[in-house]
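S.K.: only the shape, not the letters, is given here:
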């Protein structure tokens, strides 16, 4: 009787299973049907393909056979115990959703999996009893390969980058470039929301960026201070680009460029320019700063204003031609020509005209410099007026002496003493020299400006004899000409008993 009932039940059940087979046969997802006692009774073509099999028997007659033929492991590479295999869980009456597994044939030497499955399972029951166990398999191999390629490319990208999932605004990826840039650890970033680690909090256009992020729109480049682990910040240039993850999740990829070196360079440049401005302002030498293009006066220092008697606001912004800074337009054009040809010049003598029209003789030097990114000409002037006057006085004294040789030595001595800053001291300036009476007479007449012929007449000597006396005299006192002999005699006149009237 019982046997007859079982046969009747099998007869009733067979049409249902065949109908189920026809429904799932053409599905792209794989379907495996398992009996409650662990027998694998049917699988569609998709499920067979996802295991590399041609028929159901290759999967194994039972769940235990399947466990022996295929090795399963989790996505992190950890082996999966046999008791945790999805088929085994179904046999225990468990239903489950979205289990991701790597599948390979047992005994395979290659470490890489053959397939990646996303599996779920449920139990069909009849009259409260488990009737059929259904395992549904989705082939995630390509998706995970694409994700691995994405991960590899993202991590290999040297540009610092973060990925924010738009659904919950949480960070889901961070590459090595960002970790090196910021000093954060990966687990300190991934999983946190943008509100916890706010990369836009100190952005130049924070509100605009956050609105665009909420709408999934491109965030244009902008500067921002990136928070660091030590409570400091780093200046960066960031931008956001909408994209999709390999699993089709909308996300925003943030990329960064380190601007901290630029900020430090700008700070150093600013400090350098401040030091230059201070040195320029306080320099004792008159200095002038003009633009290279147009030669417009950009700045002058205190010494320049004192030299020219101009006021600061009267010259800054104007051209040297407008205030007639130089003695002539020809001088100005010559300076501009020197600058345009070589970019600099040294020790060029010129005359600077003051506000009142007085000419001041100067030595000018100039060079090309860059200030605040602008090429300028920095010129310095050395006032040599007093030195020129001294030189002119000396020349006039010498020219006067050439007309009156008796006046020569005194004038030269006085001028030399003035140049040295004091009067010549009386007394011998060298070792004593013994002169004959005749040599003394000759020397005395020389100091009076007498020529050889005049000395010959005065001493009743022949001219050649006088010349011989003069030659011996020069040799004794170590001079080479009459002017030096006059100076030597004036230094020692009291010692030699010469006529002091000379």
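M.R.: That came through, no problem. Bear in mind the structure is a predicted one, so any value in this text is a computation, not a measurement.
S.K.: please count neighbours and contacts with C-alpha atoms only from this point.
M.R.: Fine.
S.K.: and residue 378, what does it touch?
M.R.: Contacts for residue 378 (CA atoms under 8 Å, 6 or more residues apart in numbering) come out as 287, 288, 289, 290, 366, 367, 368, 369.
S.K.: quick one: it from residue 354, how far?
M.R.: Using CA to CA, to the nearest Å, we find residue 378 at a distance of 19 Å from residue 354.
S.K.: what about residue 12, distance to residue 70?
M.R.: 34 Å.
S.K.: do residue 477 as well
M.R.: 123 Å.
S.K.: what's the answer for residue 3, then?
M.R.: Shown here: residue 3 relative to residue 70, a distance of 37 Å by CA to CA.
S.K.: higher neighbour count, these two?
M.R.: Ranked by neighbour count (other CA atoms under 10 Å), residue 3 and residue 70 place residue 70 first, with 16 against 8.
S.K.: surely that one is in contact with residue 103?
M.R.: Yes. Shown here, residue 70 and residue 103 form a contact pair, counting by CA atoms under 8 Å, at 6.8 Å.
S.K.: show me where the stretch 1-150 of the chain has strands.
M.R.: Secondary structure of the stretch 1-150 of the chain by DSSP state E, counting those that start in this stretch: the strands cover 30-34, 40-43, 70-73, 96-105, 115-126, 129-139.
S.K.: most packed of those?
M.R.: Greatest average neighbour count among the strands of the stretch 1-150 of the chain goes to strand 30-34 (a mean of 24), per mean count of other CA atoms under 10 Å.
S.K.: how far does that strand sit from the chain's center?
M.R.: Offset of strand 30-34 from its chain centre (CA atoms, centre = their mean, to the nearest Å): 64 Å.
S.K.: next, the one to line up against it:
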């Protein structure tokens, strides 16, 4: 063996001894791509026990291990790392998937760089491949990719070195209407996610520094020329050993539309509230504080808005009966609304008027409120009472009227008798019902006594008891009471004046 060959072999043994314990994988090969040696780390990264299992050269290695780039494109043997190194190419940070052809279910991820060792004359003498196991890193990146893509929150990632977008998820595409090609590769100057941001100068400075960008509102320009109100925030992160910025977004457009719709609704409510001719008041449900009144309410009560707004209904004391006020709001708290309740209202002049109030619960500026609508029925009620009094006056002696006229008068009186005692026919005793029936036949007390074989005084006592229970004061009123309830319709007879 010549001295040069011996020296060469000695140097290689020393080199192998130096690198055998390294955590990085090392593969040594001749310039003709013959694989000479690999350390334990390189063998482990290939799942083999000795260098022979790697193959004698690049061609044999390619038969045993299929290599693909991370974009899933397969490598032909002439592009295998060892072949590229033999061609004199120096490279670093080449990432490939390595799959044994004998076990396609198993895959490792290697990050490689090349090194060419030259002899004393500068001629290539030895090829070196340096491998790092990037399987865990690739698995984490793959999990991130899946999470990022599946995350419904819109997001894009830009590379800080050139401020170009390198990733975009489906949420961002759906929110904006962009397609992937319109985003990937474009710069933040072309697709400005910080346009019209609240604190744009701060955001740009944080982006330049690679620091966290706090949440802020911005207008995101859309491909159709419109814009969308969003909240944008930036979070720095490392991807493939490159500094990047993750921009995440919250779509505020639905909220803006809801706010516009709410504002328009409240404007319509306010306009109709003020223009309606029916007296209306709005108060807070929690403390009964008056929030607004309309012109019709001020007209009917005599109060001004300054005298009412901001005060509680209890302080104003315009409801004549405290008990009625308590009952009104208790009903609203329990049912949320009421319809057609009689209420006496005290005007500023202390005059009391009769009203019918209807109320409902409404929400104004996210606060539950009560809307009270009142109708002044004072004149109507006075007219009804006068009509009832007139009917009772002319019906003092029912014997003067025909059955048809009595029925009409009874129906008219029934329509206006809103506050009669709630007495049932069954509240009368059997004898009292008999007496009432004979009264409806038009019999006098003596005739009733003869028909029932009772003493006249006993009949008079029964008649008085019937009047008392029915809340009437005359025979004609008793007849009307019975007629209102459809009693003794067949027996009703009246005497015509001769």
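M.R.: All right, it came through fine. Computed from a prediction, not measured in an experiment: that's the story for all the values here.
S.K.: aligned partner of residue 179 of the second structure in the first structure?
M.R.: Matched by TM-score structural alignment, residue 179 of the second structure corresponds to residue 185 in the first structure.
S.K.: excluding sequence neighbours, find me the nearest residue to its match.
M.R.: residue 179 (6.4 Å; CA to CA, 6 or more residues apart in numbering).
S.K.: surely the one you found forms part of a helix?
M.R.: Yes. Judged by DSSP: H, G, I helix; E, B strand; the rest coil, residue 179 of the first structure forms part of a helix.
S.K.: who are the contact partners of residue 102 of the second structure?
M.R.: With contact set as CA under 8 Å, 6+ apart, residue 102 of the second structure has these partners: residue 64.
S.K.: if I look at the aligned partner of it in the first structure, how far off is residue 81 of the first structure?
M.R.: Structural alignment (TM-score structural alignment) places residue 102 of the second structure against residue 108 in the first structure. According to CA to CA, residue 108 of the first structure stands 17 Å off from residue 81 of the first structure.
S.K.: do the same with residue 36 of the first structure
M.R.: Taking CA to CA, one finds residue 36 of the first structure at 20 Å from residue 81 of the first structure.
S.K.: now residue 196 of the first structure
M.R.: 38 Å.
S.K.: residue 51 of the first structure too?
M.R.: 19 Å.
S.K.: the two: which is more packed in?
M.R.: Using other CA under 10 Å, the more surrounded residue of residue 51 of the first structure and residue 81 is residue 51, with 18 against 11.
S.K.: counterpart of that one in the second structure?
M.R.: In the second structure, residue 51 of the first structure lands on residue 46 (TM-score structural alignment).
S.K.: ok, that match - contacts?
M.R.: 54, 98, 100, 108.
S.K.: which residue, other than its chain neighbours, is closest to residue 371 of the first structure?
M.R.: Leaving aside its sequence neighbours, residue 371 of the first structure sits nearest to residue 273 (CA to CA, 6+ apart; 7.2 Å).
S.K.: give me the neighbour count for the counterpart of the one you found in the second structure.
M.R.: Aligned by TM-score structural alignment, residue 273 of the first structure pairs with residue 266 of the second structure. The number of residues packed near residue 266 of the second structure is 16, by other CA under 10 Å.
S.K.: which SS state does residue 266 of the second structure fall under?
M.R.: helix.
S.K.: from residue 361 of the second structure, how far off is it?
M.R.: For residue 266 of the second structure, the distance to residue 361 of the second structure - CA to CA - is 15 Å.
S.K.: how about residue 67 of the second structure?
M.R.: On the measure of CA to CA, residue 67 of the second structure and residue 361 of the second structure end up 71 Å apart.
S.K.: same check, this time on residue 370 of the second structure
M.R.: 5 Å.
S.K.: what sits in contact with each of these two?
M.R.: Common neighbours of residue 370 of the second structure and residue 361 (CA under 8 Å, 6+ apart) are residue 332.
S.K.: so between these two, which is more surrounded?
M.R.: Set residue 370 of the second structure next to residue 361 and count neighbours by other CA under 10 Å: residue 370 wins out with 26 against 20.
S.K.: checking my notes, the more buried one in a helix, right?
M.R.: No. Per three-state DSSP, residue 370 of the second structure lies outside any helix segment and is strand.
S.K.: strands along the stretch 201-350 of the first structure, start to end?
M.R.: Going by DSSP E, counting those that start in this stretch, the stretch 201-350 of the first structure shows strands at 219-227, 233-244, 250-258, 287-291, 297-300, 344-353.
S.K.: check the stretch 351-500 of the first structure too.
M.R.: Using DSSP E, counting those that start in this stretch, strands in the stretch 351-500 of the first structure cover 359-371, 374-383.
S.K.: no further queries at this time; thank you.
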